[in-house]
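Student: here is a sequence together with a model predicted from it:
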Amino acid sequence: MFYYAGLPFHLARNPYYVSFYTFAANQSISGYILPSYNLLMTTLLQNERANIERLLHHIKLSWHEKGLSIVSDGWTDAQRRPLINFMAVVEGAPMFLKAVNCEGEYKDKWFISDLISKSILEVGPHNVVQVVTDNAPVCKAAGLLIETQYPHIFWTPCVVHTLNLALKNICAVKHTGANEVVFEKCNWISTIHGDVMFIKNFIMNHSMKLAMFNELSI
């Protein structure tokens, strides 16, 4: 099955795959008929979605008690489609809401705030405490629109994205009159970063060196 269908080998480590075949091996299932293509993509899929909704029900019940954050981020999938995903996050229980294909759309503050607003309506505005996005100017502007529309909800820039930008700025610090002190203190980071990138590119661009690196780093 793996070879014929081109299935990835790590599927054999999937706990559902293991439990399925373990159960089948320990049962008398003569006469069992495998689900068809149409059954898998219709009835069984709908049943599984209903099952997931039941499993998530207790998380949704906690939203009113604890409040939640709408967390959003943009990314690109394997087909190079620009996507924006939305999650409802409460303590210890993040829940994926949806991913929106923004292909062909102009992603200005109005477009982004409209997507955020739809996510807020989906979970209930009274349950939402804050909206978290990266701190790009367009996201900040969209966050301000949300704060105007929902005065009890505040926008928060993503801390990880902020730290990432700060580290990038430190690594790419420029020597100008306005940042003389910063350049003097942080220039060594740029030097080390340049050396690391040189070594990395040298190894990656030479197959023998890369083979030696892979062999010795295991």
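Tutor: Sure, I can see it.
Student: alpha carbons only for contacts and neighbour counts from here, please
Tutor: Noted.
Student: in this structure, which spans are helices?
Tutor: 2-5, 15-25, 37-41, 43-66, 109-123, 137-149, 159-171, 180-204, 207-216 (DSSP state H).
Student: who are the packing partners of the last one?
Tutor: In other words, helix 207-216. Secondary-structure packing of helix 207-216 (3 or more CA pairs under 8 Å, 6 or more residues apart in numbering; DSSP states H and E): helix 180-204.
Student: can you point out the buried residues in the helix it packs on?
Tutor: Buried residues in helix 180-204, counted by 16 or more other CA atoms under 10 Å: 183, 187, 189-190, 203.
Student: who touches stretch 102-122?
Tutor: Here stretch 102-122 makes contact (CA atoms under 8 Å, 6 or more residues apart in numbering) with 70, 81-84, 86, 97, 128, 138-139, 141-143, 145-146.
Student: cutoff 10 Å now
Tutor: Stretch 102-122 has contacts (CA atoms under 10 Å, 6 or more residues apart in numbering) with 69-72, 74, 80-88, 97-98, 100, 124-128, 130-131, 133, 137-146, 149-150, 153.
Student: what about versus this one:
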Amino acid sequence: MMLREVNTQGETKSGEMIAEMIIECIKEAGHENVVQVVTDNASNCVKACALISAKFPTILWTPCVVHTLNLALKNICAPVHNPRSNEDVYDACYWIKSISEDVTWIKNFIMNHGMRLVMFT
């Protein structure tokens, strides 16, 4: 459940800052009502969730599966940027590229649609 949004544009997003904002939400909801925190895999988010786990040992942290898959797809679909590219693997997984392009088109459609903004207000 999303409790709030915070515009942090121009601010340094340290692990401590992220942890502080998430802890505020945990306190608002009541720590006994929070089971899990999901973030992306960035090192500052990993640090934030380590701080949260130290304060609230019953709350689990899970890296976002979508973010993890997105990183994997970028490596599969753009082997030129990967110096450890394996042509056999790229050829076997090439079908993923067209699916990834379709998914990107759908994501862009949703993100550019005005009704998406209504959900966050």
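Tutor: Happy to help now that I have it. Here the structure is a predicted model, which is why all the values come from computation and not from measurement.
Student: hang on, the earlier thing: can you select the buried ones among the contacts of stretch 102-122 of the first structure for me in ChimeraX?
Tutor: Remark: buried members of the contacts of stretch 102-122 of the first structure, expressed as a ChimeraX selection using 16+ other CA under 10 Å:
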select :69,70,71,72,82,83,84,85,86,87,88,125,127,128,130,131,133,138,139,140,141,142,143,144,145,146,150,153
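Student: how much space between Glu24 of the second structure and Val66 of the second structure?
Tutor: 25 Å (CA to CA, to the nearest Å).
Student: please apply the same query to Ile26 of the second structure.
Tutor: 23 Å.
Student: neighbour count: the two, which is higher?
Tutor: When neighbours are counted by other CA atoms under 10 Å, Ile26 comes out ahead of the other of Ile26 of the second structure and Val66, with 20 against 10.
Student: distance-wise, check the residue positioned nearest the centre of the second structure relative to Pro63 of the second structure.
Tutor: For the second structure, the residue nearest the mean C-alpha position is Asp40 (3.2 Å; CA atoms, centre = their mean). For Asp40 of the second structure, the distance to Pro63 of the second structure equals 5 Å [CA to CA].
Student: which residues are common contacts for these two?
Tutor: Val46.
Student: looking at the contacts of stretch 102-122 of the first structure, which are in strands?
Tutor: Among the contacts of stretch 102-122 of the first structure, the residues falling in strands (DSSP state E) are 69-72, 74, 82-88, 97-98, 100, 128, 130-131, 133.
Student: Ala93 of the first structure is nearest to which of the helices of the first structure?
Tutor: Closest to Ala93 of the first structure of those, according to CA to CA: helix 43-66, at 6.8 Å.
Student: quick one: that closest one aligns where in the second structure?
Tutor: Using TM-score structural alignment, none of the residues of the second structure align to helix 43-66 of the first structure.
Student: next one: stretch 17-31 of the first structure
Tutor: Taking TM-score structural alignment, stretch 17-31 of the first structure hits no residues over in the second structure.
Student: from Lys27 of the second structure, how far out is the residue with the largest distance to the centre of the second structure?
Tutor: Going by CA atoms, centre = their mean, the residue of the second structure most distant from its centre is Asp88, 29.5 Å out. Counting by CA to CA, the separation of Asp88 of the second structure from Lys27 of the second structure is 50 Å.
Student: and Thr68 of the second structure, by the same measure?
Tutor: Counting by CA to CA, the gap from Thr68 of the second structure to Lys27 of the second structure is 28 Å.
Student: ok, Asp100 of the second structure to Pro79 of the second structure distance?
Tutor: Small correction: residue 100 of the second structure is Ser, not Asp. With distances taken as CA to CA, Ser100 of the second structure is found 14 Å from Pro79 of the second structure.
Student: same thing with Pro57 of the second structure?
Tutor: Pro57 of the second structure is 40 Å from Pro79 of the second structure, by CA to CA.
Student: kindly report the same for Ile18 of the second structure.
Tutor: Applying CA to CA, the value for Ile18 of the second structure to Pro79 of the second structure is 33 Å.
Student: look at those two and report which has more neighbours.
Tutor: Ile18 (19 against 15).
Student: among the buried residues of helix 180-204 of the first structure, which two are most distant?
Tutor: Maximum pairwise distance in the buried residues of helix 180-204 of the first structure, criterion CA to CA, is 29.6 Å, between Phe183 and Ile203.
Student: re earlier: how about the helices of the first structure in TSV, adding distance to Ala93 of the first structure?
Tutor: What follows is the helices of the first structure, written out as TSV (distance: least, CA to CA, whole Å):
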stretch	distance to Ala93 of the first structure
helix 2-5	34
helix 15-25	21
helix 37-41	28
helix 43-66	7
helix 109-123	14
helix 137-149	23
helix 159-171	19
helix 180-204	37
helix 207-216	38
